[in-house]
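J.: I'll drop the sequence and a predicted model, then ask my questions.
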Amino acid sequence: MNDAYVKQNTQNNIATIEFFHPEQNSLPGNILSLLAQTITEAGNSPEVKVIILKSGCDRTFCAGASFKELININDAETGKVFFSGFANVINAMRKCPKFIIGRIQGKTVGGGVGIAAATDYCMATKFAAIKLSELNVGIGPFVVSPAIERKIGVSAMSQIAIDANNFYDAEWARSKGLFANVYESIEEMDAAVEAFALHLCTYNPEAMLEMKKIFWKGTNDWDSLLAERAAISGRLVLSDFTKKTLEKFK
């Protein structure tokens, strides 16, 4: 039974976009595609002034790419298409003319860290540890690293990418600039997210749009850059090392 979904609810000029997958909010291609589409549509809606991006359930924000799909990749083109899923979500967030507030309730891994980094302002609980685990399976965070590097810098990004076995806690992520605030509980975080989103709605939408353009200056090549990165991952996922490693997860 697959209860995965992407849903949007708009109230008081705030679009709340929520994604969910029963396997710790890991993201298969169809959910990534729907998420990118929903973000684009919300960004283009005249009713929406601010977007909140969240995931379902209490424990994990996003476990990254779907291992079931990863294991079944048998050619480079399929691999590129698969890894382009996260590229499309990040580019949709980058191009979205509205501020996106990230709501990170728990652990996030791999592509999920990239999504958190692509939000414009990110709030988390103390349980929101992060990890870039891609090197463990013989690939790397090629698609998401530009978004992460943009937010926390090359040094911090390379540290967690190389140290692929370990989670880094929410306070570490806050100290590097990934999270703006860290809260003791989901309830505290949700109250803060709602209050912040409502406050942003009182600002001039044109000013926020122009600010967002400035924040994302220098990323106009990301459509092609992230596609190139997806091709690298699509090639590496076919390597003997990665195939043997993924067999262990079957």
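T.: It's in.

J.: CA atoms for contacts and neighbours, from now on please.
T.: Noted.

J.: and the residue of the chain positioned farthest from its centre, how far from Val143?
T.: Seen from the C-alpha centroid of the chain, the residue lying at the greatest distance (Cα atoms, centre = their mean) is Asp240, 28.2 Å away. Using Cα to Cα, to the nearest Å, one gets 21 Å for the distance from Asp240 to Val143.

J.: and the comparison structure, right after this:
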Amino acid sequence: MPENGTISHTVNNQISTIEFFHPKGNSLPGKLLMELTQKIEEASLHPESRVIVIKSGGDGAFCAGASFDELLAISNLDEGKEFFMGFANVINAMRRSTKFIIARIHGKVVGGGVGIAASADFVFAHTSASVKLSELAVGLGPFVVGPAVGRKIGVGAFTSLSVDARSWYDASWALTNNLYSKVLDSLEEMDEAIAKLAGELAASNPQAMKELREIQWNGTGHWGPTLEQRAEISGRLVLSDFTREFIEEFKKK
């Protein structure tokens, strides 16, 4: 697979499958974030698609979050804001979709990956799928993903996850706190369960699903300007010497 990562979107039996891959733990540099947003919007508008499945390639981490190399390359506020808007745009594209989104989660889930999981309507996860919001540990904070994660798991659980930024929280914790919908013991079981639910949704009334999704996402219309403001905060913080030193330290681990 290409060194800079790939994004694909296929439609089969009225099910859109979007898959992203990056050789560094499925991390998401700016270009992949932009392409992921485009694929989600494409799937949301596709006339032959009724449900969306988001997954990542390989059998390692689901998503390692932001690209540290790209974070260190940021040299001014505009570049910083633009990078973090990549995550904001993905979350907003998922929020605005008229189709239910299923996430397939395996392995470690970090930072922005937690935001993707939280923005999905139904999440199937493998027992290996531990989560971490590591932003505070590198001098930042989960500002952009915060609204999505907080909406899904509640203020208390989000506070625990964001403050305890160096700890992994296992799949059982994520299930108990509603980040995950179902946790399965094998990838084969998970894929069978995803195919079953996606098939059932594809056969359901599209208008009913659209109306139900609008009700479930009620009250999030302000996320456009809110996430942009959060991206600016992150873009400013990533320029600090404190944050750069912490990112360099994390890269060595």
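T.: The structure has been received and is ready for your questions. This is a predicted model, so every value here is computed, not measured.

J.: which parts of structure 2 are helices?
T.: Chain-ordered helices for structure 2, with DSSP state H as the definition, fall at 30-45, 68-73, 77-96, 112-119, 146-153, 155-163, 171-176, 187-202, 206-216, 223-237, 241-251.

J.: please state the offset of the fifth one from the chain centre?
T.: Its chain's C-alpha centre lies 11 Å from the corresponding centre of helix 146-153 of structure 2 when counted by Cα atoms, centre = their mean, to the nearest Å.

J.: which residues touch it?
T.: Here helix 146-153 of structure 2 makes contact (Cα atoms under 8 Å, 6 or more residues apart in numbering) with Ile91, Val114, Gly115, Ala118, Ser119, Ala157, Phe158, Asn177, Asn178, Leu179, Trp223.

J.: ok, the last one - contacts?
T.: Read that as Trp223 of structure 2. For Trp223 of structure 2, the contact set (Cα under 8 Å, 6+ apart) comprises Asn92, Pro147.

J.: mind running it again at 10 Å?
T.: Listed by Cα atoms under 10 Å, 6 or more residues apart in numbering, the contact set of Trp223 of structure 2 reads Ala88, Ile91, Asn92, Arg95, Val144, Pro147, Ala148, Gln229, Arg230.

J.: what of the second one?
T.: Applying Cα under 10 Å, 6+ apart to Val114 of structure 2 gives the contacts 62-65, 105, 108, 130-133, 142, 145-146, 148-149, 179.

J.: same question, the fourth one
T.: Contacts here follow Cα under 10 Å, 6+ apart; on that basis Ala118 of structure 2 touches 91, 103, 112, 145-153, 178-180.

J.: for Ala202 of structure 2, grab the count of nearby residues.
T.: The local packing of Ala202 of structure 2 (other Cα atoms under 10 Å) involves 22 other residues.

J.: do the same with Ile194 of structure 2
T.: Neighbours around Ile194 of structure 2, by other Cα under 10 Å: 19.

J.: okay, the closest residue to it other than its chain neighbours and Glu228 of structure 2: tell me how far apart.
T.: Nearest in space to Ile194 of structure 2, with sequence neighbours left out and distances taken as Cα to Cα, 6 or more residues apart in numbering, is Phe124 at 7.1 Å. As for Phe124 of structure 2, its distance to Glu228 of structure 2 is 29 Å (criterion: Cα to Cα).

J.: which one's more surrounded, these two?
T.: When Phe124 of structure 2 is set against Glu228 and neighbours are counted by other Cα under 10 Å, the residue ahead is Phe124, at 24 against 20.

J.: I'd guessed the more buried one sits against Ala198; true?
T.: No. In this structure, Phe124 of structure 2 sits apart from Ala198 without contact. The criterion is Cα atoms under 10 Å, and the distance is 11.5 Å.

J.: shared neighbours of those two, which are they?
T.: Ile102.

J.: and the equivalent of Ala65 of structure 1 over in structure 2, how far is that from Leu32 of structure 2?
T.: Using TM-score structural alignment as the criterion, the counterpart of Ala65 of structure 1 in structure 2 is Ala66. Here the criterion is Cα to Cα. By it, Ala66 of structure 2 lies 11 Å from Leu32 of structure 2.

J.: before we move on, what about Lys81 of structure 2?
T.: 16 Å.

J.: now swap in His126 of structure 2 and tell me
T.: The span separating His126 of structure 2 from Leu32 of structure 2 equals 24 Å under the rule Cα to Cα.

J.: swap in Val145 of structure 2?
T.: Separation of Val145 of structure 2 from Leu32 of structure 2 (Cα to Cα) stands at 17 Å.

J.: those two: who's more crowded?
T.: When Val145 of structure 2 is set against Leu32 and neighbours are counted by other Cα under 10 Å, the residue ahead is Val145, at 25 against 20.

J.: isn't that one right up against Gly112?
T.: Yes. With contact defined as Cα under 10 Å, Val145 of structure 2 and Gly112 form a contacting pair (6.5 Å).

J.: what residues do the two have in common as contacts?
T.: Taking Cα under 10 Å, 6+ apart as the contact definition, Val145 of structure 2 and Gly112 share the neighbouring residues Phe84, Phe87, Ala88, Ile91, Ala118, Leu133.

J.: need these in JSON lines with distance to Asn26 of structure 2, can you?
T.: Shown next, in JSON lines, are the shared contacts of Val145 and Gly112 of structure 2 (distance: Cα to Cα, whole Å):
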{"residue": "Phe84", "distance to Asn26 of structure 2": "17"}
{"residue": "Phe87", "distance to Asn26 of structure 2": "14"}
{"residue": "Ala88", "distance to Asn26 of structure 2": "18"}
{"residue": "Ile91", "distance to Asn26 of structure 2": "17"}
{"residue": "Ala118", "distance to Asn26 of structure 2": "17"}
{"residue": "Leu133", "distance to Asn26 of structure 2": "16"}
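
J.: quick one: which of those is nearest Thr17 of structure 2?
T.: The closest of those to Thr17 of structure 2 turns out to be Ile91 (Cα to Cα; 17.0 Å).

J.: just the contacts of Trp223 of structure 2 now: which is nearest Val11 of structure 2?
T.: Minimum separation from Val11 of structure 2 among the contacts of Trp223 of structure 2 (Cα to Cα) is found for Arg95, which lies at 20.3 Å.
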